[in-house]
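here is a sequence together with a model predicted from it:
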Amino acid sequence: MKSFFSLSVDMLSLLSFPALALIVGYIIYLLICQRDDNTVPASYPIVGSLFAFLKNRSRLSEWLTELLEHAPFNTITFHRPGIKVVITADPGNVEHLLKTGFENYPKGNYFRLLLNDLLGTRIFNTDGAPWKVQRRVASYEFSTNSLRDFIVESVHSEITNRLLPLLRKAAATNQPGEFRLDMQDVFKRFAFDNICQVAFGMDPAYLDISLPLRIRRGL
């Protein structure tokens, strides 16, 4: 009985060495990853860059912009649980992704299933041969003068009747140094109104001057 017990202890001791080595290696890896580096977000096993995202969740756009500014070729790579994400602001990379090498970057089944209820199987949610067919059909429609005139008219109307009056209202009611208008919110509304009018034939009027403004205090 004693020999069996001692044998079990010896086996547990042997098994604990790999576990101990793994723990030590993980700690060393964490220490290395925590070095000050503003070109890439810190990435850890299993959780990836989750901690960096949580730390900067209140300023996500600003944080990603800072990373892109300092990164080589204005491109960063980070990991989320089960997903590797690449963000780029390099004009050459963007041209390759959207034009010269577009066929090499399909949306994939995950995004097609995720967006199926919203986009169905139309041009924005297809790949390969179905995408080519729909693009060929859509290209004739987008080349017509009537659509071009409609887009110009919609954008001009949105600028004249909503964007400029909204900016004038903000400039007239704002106290210098007290408030600053959130231009990101304004341009999001501007883009949403135009897209809905051109793509769906409806006007959500999200940039209407009667709507409350989003402001940032103490900037």
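Okay, I see it. Residues are numbered from 1 along each chain as shown.

hey, let's count contacts and neighbours off CA atoms from now on
Noted.

and the gap between residue 11 and residue 23?
Separation of residue 11 from residue 23 (C-alpha to C-alpha, to the nearest Å) stands at 19 Å.

in a strand, residue 79, correct?
Yes: assignment of residue 79 by DSSP: H, G, I helix; E, B strand; the rest coil places it within a strand.

am I right that it is in contact with residue 85?
Yes: judged on C-alpha atoms under 8 Å, residue 79 makes contact with residue 85 at a distance of 6.0 Å.

what's the spacing between residue 118 and residue 112?
10 Å.

which residue ranges of the chain form helices?
2-33, 50-55, 60-70, 91-95, 108-114, 116-119, 128-142, 145-158, 164-173, 183-200 (DSSP state H).

please identify the buried residues of the shortest one?
It refers to helix 116-119. Buried residues in helix 116-119, counted by 16 or more other C-alpha atoms under 10 Å: none are found.

give me the nearest residue to residue 78, chain neighbours excluded.
residue 85 (5.5 Å; C-alpha to C-alpha, 6 or more residues apart in numbering).

need the contact list for the one you found.
77, 78, 79 (C-alpha atoms under 8 Å, 6 or more residues apart in numbering).

of these, buried ones?
78, 79.

could you dump the contacts of residue 85 to JSON lines with distance to residue 142?
Output for the contacts of residue 85, formatted as JSON lines (distance: C-alpha to C-alpha, whole Å):
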{"residue": "77", "distance to residue 142": "35"}
{"residue": "78", "distance to residue 142": "37"}
{"residue": "79", "distance to residue 142": "38"}
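
here comes the other one, which I'd like you to weigh against the first:
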Amino acid sequence: MRRQLLSTARRAFWGLLLLVIILGGIYSGLFTPTEAAAVAAVYSAFVALFVYKDMRLRDCPKVLVESGRLSIMLMFIIANAMLFAHVLTTEQIPQQITTFVMDAGLSPIGFLLMVNVVLLVAGSFMEPSAIVLILAPIFFPIAMKLGIDPIHLGIVMVVNMEIGLVHPPVGLNLFVTSAVTGLSLGQTIRAALPWLMILLAFLILVTYVPFISLALPNWLGMN
């Protein structure tokens, strides 16, 4: 058992090191989140080619083409989301929604519950980047009026979008996992359900226990 644990830890080391590089680089000020994405891509390519060796050099052109196609799709979504956000701002729709919510007497607890429901539904068929660009301008002013910390709201949104990636029926990571493992989509969903329940329980904790989201920023003096 101990030998298996050590073997698994050794194989997982290079993958886990990616988290250290990204978070360490961002919080140390070594690079920005955008630059962190580039560093992560280069590091992941190096590990895949020369450490795990699950990708060959001759596969690189195909991987780059697929990455380009995915990037084009995402940029198209982001462009339309930004256009939608511009229309929202021009027509002052977020301000009108904020006024409506405040007049309705919605409490912070009720608002966060509404945020979770909307994001879970949207996350099951939309890209996280599009969700942020479309819904963040609507939720943010309401949260400020209700006295909800913006970092707390941001963490709640991120957790919701992560759940959306594994949420049936069209969570993006379900299709990725199905393709990698060779399992059918139905088998993948059944295997993911226990972990999805854990994520939903964690979402409840993050939503209604702000200390979980704010402890690190407060400790770092960022809030």
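Noted; the coordinates are in hand. All of these numbers come straight from a predicted model, not from anything done at the bench.

tell me how the two chains score on TM-score.
Scored against TM-score structural alignment, normalised by the length of structure 1, the superposed chains reach a TM-score of 0.30; 108 aligned residues with a C-alpha RMSD of 5.6 Å.

on that earlier part again, state the distance from the residue nearest to residue 78 of structure 1 to residue 114 of structure 1.
17 Å.

how about residue 129 of structure 1?
Taking C-alpha to C-alpha, one finds residue 129 of structure 1 at 20 Å from residue 114 of structure 1.

so which of these two has more stuff around it?
Each of residue 129 of structure 1 and residue 114 has its neighbours counted (other C-alpha atoms under 10 Å); residue 114 has more, 12 against 9.

quick one, helices of structure 2?
2-27, 33-46, 60-90, 93-104, 108-123, 128-145, 150-164, 172-181, 185-208, 210-219.

give me the helices and strands touching the first one, please.
Under the contact criterion of 3 or more C-alpha pairs under 8 Å, 6 or more residues apart in numbering; DSSP states H and E, helix 2-27 of structure 2 touches helix 33-46.

residue 69 of structure 2: how many residues sit nearby?
By other C-alpha under 10 Å, neighbour count at residue 69 of structure 2 equals 12.

kindly report the same for the one 4 residues further on.
The number of residues packed near residue 73 of structure 2 is 12, by other C-alpha under 10 Å.

quick one: neighbours of residue 67 of structure 1, just the number.
19.

ok, it to residue 185 of structure 1 distance?
22 Å.

check residue 24 of structure 1 too.
The value you get for residue 24 of structure 1 to residue 185 of structure 1, if C-alpha to C-alpha is used, is 47 Å.

same check on residue 153 of structure 1?
23 Å.

ok, residue 10 of structure 1 next?
65 Å.

again with residue 93 of structure 1
27 Å.

which one's more surrounded, those two?
A count of neighbours by other C-alpha under 10 Å puts residue 93 above the other of residue 93 of structure 1 and residue 185, at 17 against 13.

give me every residue that touches the more buried one.
Contacts of residue 93 of structure 1 by C-alpha under 8 Å, 6+ apart: none found.

residues near the nearest residue to residue 214 of structure 2 once chain neighbours are set aside, how many?
Spatial nearest neighbour of residue 214 of structure 2, chain neighbours left out: residue 152 (6.6 Å); criterion: C-alpha to C-alpha, 6+ apart. Neighbourhood size, residue 152 of structure 2 [other C-alpha under 10 Å]: 20.

give the contact list for residue 152 of structure 2.
Going by C-alpha under 8 Å, 6+ apart, the list of residues near residue 152 of structure 2 reads 207, 210, 213, 214.

which members of these are the farthest-apart pair?
207 and 214 (11.4 Å; C-alpha to C-alpha).

looking at the two, which is more packed in?
More crowded of residue 207 of structure 2 and residue 214, by other C-alpha under 10 Å: residue 207, with 24 against 19.

if I look at the spatially closest residue to that one that is not a sequence neighbour, how far off is residue 25 of structure 2?
Closest residue to residue 207 of structure 2 apart from its sequence neighbours, by C-alpha to C-alpha, 6+ apart: residue 156 at 6.0 Å. Applying C-alpha to C-alpha, the value for residue 156 of structure 2 to residue 25 of structure 2 is 23 Å.

likewise residue 186 of structure 2?
39 Å.

give me the more crowded residue out of these two.
residue 25 (17 against 13).

wait, that one touches residue 36, no?
Yes: Residue 25 of structure 2 is within contact range of residue 36, at 7.2 Å (criterion: C-alpha under 8 Å).
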